[in-house]
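Student: let's see this in three dimensions:
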Amino acid sequence: MTRQPPTFPSRGPTDHSVRDQIVEAAMQHFGHYGYEKTTVSDLAKAIGFSKAYIYKFFESKQAIGEMICASRLAMIMAVVDQAMAEASSPSDKLSRLFKALVQAGSELFFHDRKLYDIAAVAARDNWPSAAGHGERLHRLIEQILREGRETGEFEGHTPLDEASHAVFLVMRPYISPVQLQYNLETAATAAEQLPALILRSLAPR
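Tutor: Purely as a prediction, here's the structure:
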């Protein structure tokens, strides 16, 4: 069964200005103290709201984190979409996909370290936003492989789902927030060498 895109539960009035105010305070606190060290009580004190009032708009701290995480993952996917639009072939798409993901993830890590931690928590705990992001990438890889088979660029003997899953697993240490933080030193090299290796393995026999 296909997982539906993540939704962000709210309670009470859907006043976007108040929700935005809560999210802005959360981003500041998460960015300074980290997601796991920030409590809903901290956010309530920072905004001047009661804790109960915040729960009218978000059912939990995770729901707030989900909204922030989803926005960061959307930024990464925007980079990916741009890379796909500039690609000239399925092979080029696969190479650009890997490089775009590594670049976007690395930049988020270095320039937004504490907010990057939210993505790491989301991936570790399999939040809907992180799970949906992984599924979108998996589908994109499968689509690229299918296109490559149709154009004769890629072999067609291996079952498509098996091949796409294998490619995703090769990429995962450099695109998963949990794993990328431990692979930053090799990320630039991996973004060049691993796509080349993958493409050689996909070449028609």
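
Student: contacts and neighbour counts: CA atoms only from here.
Tutor: Noted.

Student: contact partners for the residue nearest in space to the middle of the chain?
Tutor: When C-alpha atoms, centre = their mean is applied to the chain, the residue found nearest the centroid is Leu73 (4.1 Å). The contact partners of Leu73, by C-alpha atoms under 8 Å, 6 or more residues apart in numbering, come to Ser129, Ala130, His133.

Student: now show me the structure for the sequence below, then we'll compare the two:
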Amino acid sequence: MPRPKSTDTEATRQAIATAAENMFRSVGYSKTTLADVAARLGMSPANIYRFFRSKQEINGCICDRLIMEYENTWPDSIDPGAPAAENLPRLLLACHRHIRSKILSNTGVYDMFVAAAEQNWPVMLEHMSRMVVFLAGIVQAGVDRGQVLPCDTNRVATLLLQAMSPFLDPRRIARTIKDSVSLGVEEHMESDLEAIVSLLLRGLSPLLPPLAI
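Tutor: Prediction:
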């Protein structure tokens, strides 16, 4: 690959991140070094440091890019005119499927997301905050339409996200799949997700006594 032009800093940063991501996918996250990335681009390792201070910063750039691709699917997974009881499971099911197809499908990408979660990378913490805001918006729409009891929507969204951890955390999804295979049983993660969301939403129904949340 020809050396990126240094006149466009952002383009060069993205070229470096793309090369690193491709190596994560083909070689592995832990096995990829800055020297490998530099060699792939026809650059010297020292030149990489003109654009990124460390491999960790490159990792954060890649993780952020993949997260934004993921987040950009959120609006299309819901129907603004539908009730919260329909939009919440739609969104969460779409998130679960995206994680399974885009993250668990490649060991290198999976290993990077595991590191991001376990080490509390800023991009991951910011992503979780944005997800709470998006979920809270759906809950608030339900409150405004009388479909959901008045509540602290951010608190409800946070609790909902915590309850969805088995279906949205790549580590827990991978463990469930592995256990199902080893036990020779079929996993029902999608139907389980929908059942749990339905159960949680019953607690916010205006037809039932209000919850203390």
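
Student: returning to that earlier point: nearest to Lys93 of structure 1 among the contacts of Leu73 of structure 1?
Tutor: His133 (18.0 Å; C-alpha to C-alpha).

Student: burial of the aligned partner of the closest one in structure 2, as a residue count?
Tutor: Aligned counterpart of His133 of structure 1 in structure 2: His127 (TM-score structural alignment). His127 of structure 2: 15 surrounding residues under other C-alpha atoms under 10 Å.

Student: His127 of structure 2: what's it in contact with?
Tutor: Ile67.

Student: ok, it to Leu159 of structure 2 distance?
Tutor: 16 Å (C-alpha to C-alpha, to the nearest Å).

Student: counterpart of Asn183 of structure 1 over in structure 2?
Tutor: Counting by TM-score structural alignment, the partner of Asn183 of structure 1 is Thr176.

Student: where exactly do the helices run in structure 2?
Tutor: Ranges of helices within structure 2 are 9-26, 34-41, 45-48, 55-71, 84-98, 107-118, 122-144, 153-163, 165-168, 170-183, 189-202, based on DSSP state H.

Student: could the ones you listed go into CSV alongside distance to Leu208 of structure 2?
Tutor: Listed next are the helices of structure 2 as CSV, based on distance: least, C-alpha to C-alpha, whole Å:
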stretch, distance to Leu208 of structure 2
helix 9-26, 49
helix 34-41, 57
helix 45-48, 59
helix 55-71, 33
helix 84-98, 15
helix 107-118, 37
helix 122-144, 14
helix 153-163, 16
helix 165-168, 26
helix 170-183, 32
helix 189-202, 8
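
Student: among these, which is nearest Ile78 of structure 2?
Tutor: Here helix 84-98 is closest among the helices of structure 2 (C-alpha to C-alpha), at 5.2 Å.

Student: give me the stretch of structure 1 that the closest one matches.
Tutor: Going by TM-score structural alignment: helix 84-98 of structure 2 matches residues 90-104.

Student: Ala74 of structure 1 maps to what in structure 2?
Tutor: By TM-score structural alignment, Ala74 of structure 1 lines up with Met68.

Student: can you give me the neighbour number for its match?
Tutor: Met68 of structure 2 has 12 nearby residues by other C-alpha under 10 Å.

Student: what's the separation between it and Met131 of structure 2?
Tutor: 11 Å.
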